[in-house]
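Asks: I need the structure of the sequence given here:
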Amino acid sequence: MARPSFKARWTHIVPATIERSTYVLFASLALILLMLFWYELTAPVWTVTNPLGAAILWALFGLGWLIVLFSTFLINHFELFGLQQAWFALRERAAAPPVLRQPLFYKFVRHPLYAGFFLAFWATPAMTAGHLLLAVGLSIYMLIAIRLEERNLIDTFGADYIAYRETTPMLVPGTGGRRRA
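Replies: So this is what the prediction gives:
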């Protein structure tokens, strides 16, 4: 539902002003269904028993979720969830055209929201088979999403995004930007 081709078809069914919020609604419902019908796989994959090691992993887990939350506000939390679009429609106000910005975390990585999710999914002192399955599946999904999202960002911001991509790493600070266009 996040791809432009789907959005173009979807907005023939729902108004463009609620396209994003319906996407968030359906994505949330899919996640709720996943959690409701999840079959627990409790076989341990790893267990960190050292208290300091466990504390570090729990801190990284919490840091990951804080990065996710904070990143949403850096890029406009209310637009991300479709609330701004609906509010502007109610007020008969148009949104400003998108501008490529790199606030705070975005100066260090292009996708801090995804980086936070990676931390949250993988930093655990007790990895079970079920947790591993979820972490691997969501990690693959995010890596595919990043690739598709970057195409959209190039379409939207052109040379500015290409230059940003060349100088800023995708997920891990200090690893350099993408070297090929």
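Asks: only C-alpha atoms for contact and neighbour calcs from this point on.
Replies: Fine.
Asks: Can you list the residue ranges for strands in this structure?
Replies: 44-47, 126-128 (DSSP state E).
Asks: Please name whichever of the ones you listed is nearest to residue 73.
Replies: Residue 73 lies closest, by C-alpha to C-alpha, to one member of those: strand 126-128, at 30.0 Å.
Asks: same for the closest one, what does it pack against?
Replies: In terms of contacts (3 or more C-alpha pairs under 8 Å, 6 or more residues apart in numbering; DSSP states H and E), strand 126-128 is packed against strand 44-47.
Asks: Pull the residues that contact stretch 56-65.
Replies: 115-125 (C-alpha atoms under 8 Å, 6 or more residues apart in numbering).
Asks: returning to what we had before: which one of the strands of the chain lies nearest to residue 89?
Replies: Once these are compared by C-alpha to C-alpha, strand 126-128 is nearest, at 45.1 Å.
Asks: re the thing from before, which two in the contacts of stretch 56-65 are spaced the farthest apart?
Replies: 115 and 125 (18.7 Å).
Asks: Can you pick out the residue with more neighbours from these two?
Replies: residue 115 (22 against 19; other C-alpha atoms under 10 Å).
Asks: Proceed likewise with the subsequent sequence, for comparison:
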Amino acid sequence: MIAPHIILATGWILFCVFHSVLASLRFKKIAETRMRYRYKFYRLYYTLFALASFTLVLIYQFTITSYSLFTPTRLSLKLGIIVAGFGLTIMCLCIVKYFMQLSGLKGLIENRKENALMITGVHRIVRHPLYAGTFIFIWGLLIVYPYLSLFITDAIITIYTLIGLKFEEKKMEREFGDAYKSYQQSVPMIIPRPPLYFPQWRKPARKPGEEAIDKIENF
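Replies: Here you go, the predicted structure:
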């Protein structure tokens, strides 16, 4: 039963490697030179390839017999369903919001290549809400289905994403400059902080006497 898990881990690692190579700036420049006017379809091709390879690895994962890491209780099942459901909701909201960009359809409709810095909505809570939702979903799912195969999948996806985020952050800094650096200082990357710690949610400190004036004006 160990061999199928090794194959599964290898499959996810290969998926991550191909995902990184195809998304790299160097490979995109090569593709743009070779594809010329067809390069506008690159994002769409990339999305279809990623979806197909992801589905193949996932199908293999469901076909193998795996070990159970622990026996879930009724309480843990309820907790896992709530956690996974919450993460899935965040993922769906982000996918709907980014659908045109993630699918590559936006590049077919619009000729401009500039991306806008998103700092509204869920982006006021964390800088990468889609990844945050993904982490919550996959680890919540492990509570419901505590199999070694799912743990391997969760671990590889988490490690790969965290490493990729470091490069993504540097890319965003180069693209948006001081605006993104300011955004980094006020909003956490993955783990949200209580509203008290969000500078953009804080009200400016009042000077002595201002509160009394407000009460008089609103009387």
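Asks: After superposing, what score do the chains get?
Replies: The TM-score (TM-score structural alignment, normalised by the length of the first structure) is 0.84; 170 aligned residues with a C-alpha RMSD of 2.1 Å.
Asks: hmm, back to that, from the contacts of stretch 56-65 of the first structure, pick the one nearest residue 150 of the first structure.
Replies: Among these, and counting by C-alpha to C-alpha, the member closest to residue 150 of the first structure is residue 115, at 14.9 Å.
Asks: Nearest residue to the closest one in space, please, no chain neighbours.
Replies: residue 171 (5.3 Å; C-alpha to C-alpha, 6 or more residues apart in numbering).
Asks: Tell me which residue of the second structure matches up with the one you found.
Replies: With TM-score structural alignment as the criterion, residue 171 of the first structure lines up with residue 190 in the second structure.
Asks: Ok, residue 120 of the first structure next?
Replies: So, by TM-score structural alignment, residue 120 of the first structure is matched to residue 137.
Asks: and if you look at residue 31 of the first structure?
Replies: Using TM-score structural alignment, residue 31 of the first structure pairs with residue 54 in the second structure.
Asks: could you pull out the helices for the second structure?
Replies: 2-23, 25-35, 42-63, 74-103, 105-109, 129-144, 148-176, 178-186, 210-217 (DSSP state H).
Asks: what's the angle between the third one and helix 2-23?
Replies: Angle between the axes of helix 42-63 of the second structure and helix 2-23 is 170 degrees (criterion: axes from the mean of the first three to the mean of the last three C-alpha atoms, to 10 degrees).
Asks: how many neighbours does the match of residue 120 of the first structure have?
Replies: For residue 137 of the second structure, using other C-alpha under 10 Å, the count is 24.
Asks: What of the one 3 residues further on?
Replies: Residues near residue 140 of the second structure, counting by other C-alpha under 10 Å, number 24.
Asks: Could I get the contacting residues of the residue nearest the centre of the second structure?
Replies: Closest to where the C-alpha atoms of the second structure average out (C-alpha atoms, centre = their mean) is residue 131, at 2.0 Å. Applying C-alpha under 8 Å, 6+ apart to residue 131 of the second structure gives the contacts 91, 161, 190.
Asks: Across to the first structure, which of the residues you listed hold up?
Replies: Retained in the first structure: 91, 161, 190, out of those (criterion both residues aligned by TM-score structural alignment, their matches' C-alpha atoms under 8 Å).
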